[in-house]
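> got a predicted structure here, sequence first:
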Amino acid sequence: MDSFYKYHVFFCLNQREPGAERPSCANCNAQAMQEHAKKRVKQLGLAGPGQVRINKAGCLDRCEEGPTIVVYPEGTWYTYVDETDIDEIVESHLANGKVVERLKIDR
């Protein structure tokens, strides 16, 4: 059975209370990075059924490695710092199918 999307991307946007034992992706500009990825995918004409879907997610439980993104169907996990990293993931992985090794969590 074919997947509805070629790539389904989830951005952790979890926000923990101040002083929590674990970090929060939301404190690492995750919301803005998710919005940037969504905009970039649309600009490149990659959005929609059969192509790419960028979604928000709650905790993906990889807090200490975050901020985190997971790309399905292959289950590739990424971390990022800024829009440059997001652009590289979008342009390399989502547009051209080439995993960005330097940003992978499970290297």
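That came through, no problem. Residues are numbered from 1 along each chain as shown.

> hey, let's count contacts and neighbours off CA atoms from now on
Will do.

> what is the neighbour count of the residue nearest to Cys25 when sequence neighbours are not counted?
Residue nearest to Cys25 in three dimensions, not counting chain neighbours: Pro67, with 4.5 Å by Cα to Cα, 6 or more residues apart in numbering. Around Pro67 sit 25 other residues, with neighbours defined as other Cα atoms under 10 Å.

> contacting residues for the closest residue in space to Thr68 that isn't next to it in sequence?
In space, and not counting its chain neighbours, Thr68 is closest to Thr79: 4.7 Å by Cα to Cα, 6+ apart. Residues near Thr79 by Cα atoms under 8 Å, 6 or more residues apart in numbering: 65-69, 103-105.

> try it against this one:
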Amino acid sequence: MSDPKPYFEAHVFCCTNRRPDGHKRGSCAAHGAEKLRDYMKARARELGFDGKVRINSAGCLDRCELGPTLVIYPDGVWYTYRSPADVDEILQTHMVEGRRVDRLMLTTEQRALRPDQRG
């Protein structure tokens, strides 16, 4: 038996993890991730993505110092984003046009603090 067809064409996980104020790793929520996630959900609906693309909150994606961060599956592409304009660019370029937003894309070399560096 083969795998079933995916339920969604794409799944976007937006980190909305919140740490205490002043934590050395920071948190995506402290940088406005919840508001940006809400904006992304509204824009995705406006673009007609309902039933095709799922925008979800995620707990810690472990790239806190680079946040807010999101990852799009099945592509496995990670982005940092800071503004509604960044969200618009990700949705239009990545989701509609199928291209990457190079200026916002995170690479595997861009890592959060190693466990021995964390407090």
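Received it, and whenever you're ready, just let me know what you need. Bear in mind that the values here come from a model prediction, so they are computed numbers and not experimental data.

> need the TM-score from the superposition.
The TM-score (TM-score structural alignment, normalised by the length of the first structure) is 0.92; 105 aligned residues with a Cα RMSD of 1.2 Å.

> ok, back up a step: so how far is Ala47 of the first structure from the residue nearest to Cys25 of the first structure?
As judged by Cα to Cα, to the nearest Å, Pro67 of the first structure and Ala47 of the first structure stand 23 Å apart.

> what does Asp87 of the first structure give?
Per Cα to Cα, Asp87 of the first structure is found 15 Å from Ala47 of the first structure.

> can you tell me what part of the second structure the longest helix anywhere in the first structure aligns to?
In terms of residue count, the longest helix belonging to the first structure (DSSP state H) is helix 30-43. Using TM-score structural alignment, helix 30-43 of the first structure corresponds to residues 33-46 of the second structure.

> the matching stretch: average distance to aligned residues in the first structure?
Mean deviation of stretch 33-46 of the second structure relative to the first structure after superposition (mean Cα distance after the TM-score superposition for the first structure): 0.5 Å.

> show me the helices in the first structure, by range?
Assigned by DSSP H, the first structure shows helices spanning 30-43, 83-88, 95-96.

> neighbours around the nearest residue in space to Ile69 of the first structure that is not next to it in sequence, how many?
Distances taken as Cα to Cα, 6+ apart put Phe11 closest to Ile69 of the first structure, at 4.6 Å, once the chain neighbours are dropped. For Phe11 of the first structure, the neighbour count with other Cα under 10 Å is 27.

> before we move on, the earlier item: what residue in the second structure is paired with the residue nearest to Cys25 of the first structure?
Match for Pro67 of the first structure (TM-score structural alignment): Pro68.

> list the contacts of that match.
Counting by Cα under 8 Å, 6+ apart, Pro68 of the second structure has contacts 14-16, 27-29, 31-33, 80-82.

> now do 10 Å
Residues near Pro68 of the second structure by Cα atoms under 10 Å, 6 or more residues apart in numbering: 14-17, 26-34, 36-37, 61, 79-83.

> list the buried residues for stretch 54-74 of the second structure?
Buried residues in stretch 54-74 of the second structure, counting neighbours by 16 or more other Cα atoms under 10 Å, are found at 54-57, 60-72.

> ok, now stretch 18-38 of the second structure?
Those would be 18-19, 25-34, 36-37, for stretch 18-38 of the second structure by 16+ other Cα under 10 Å.
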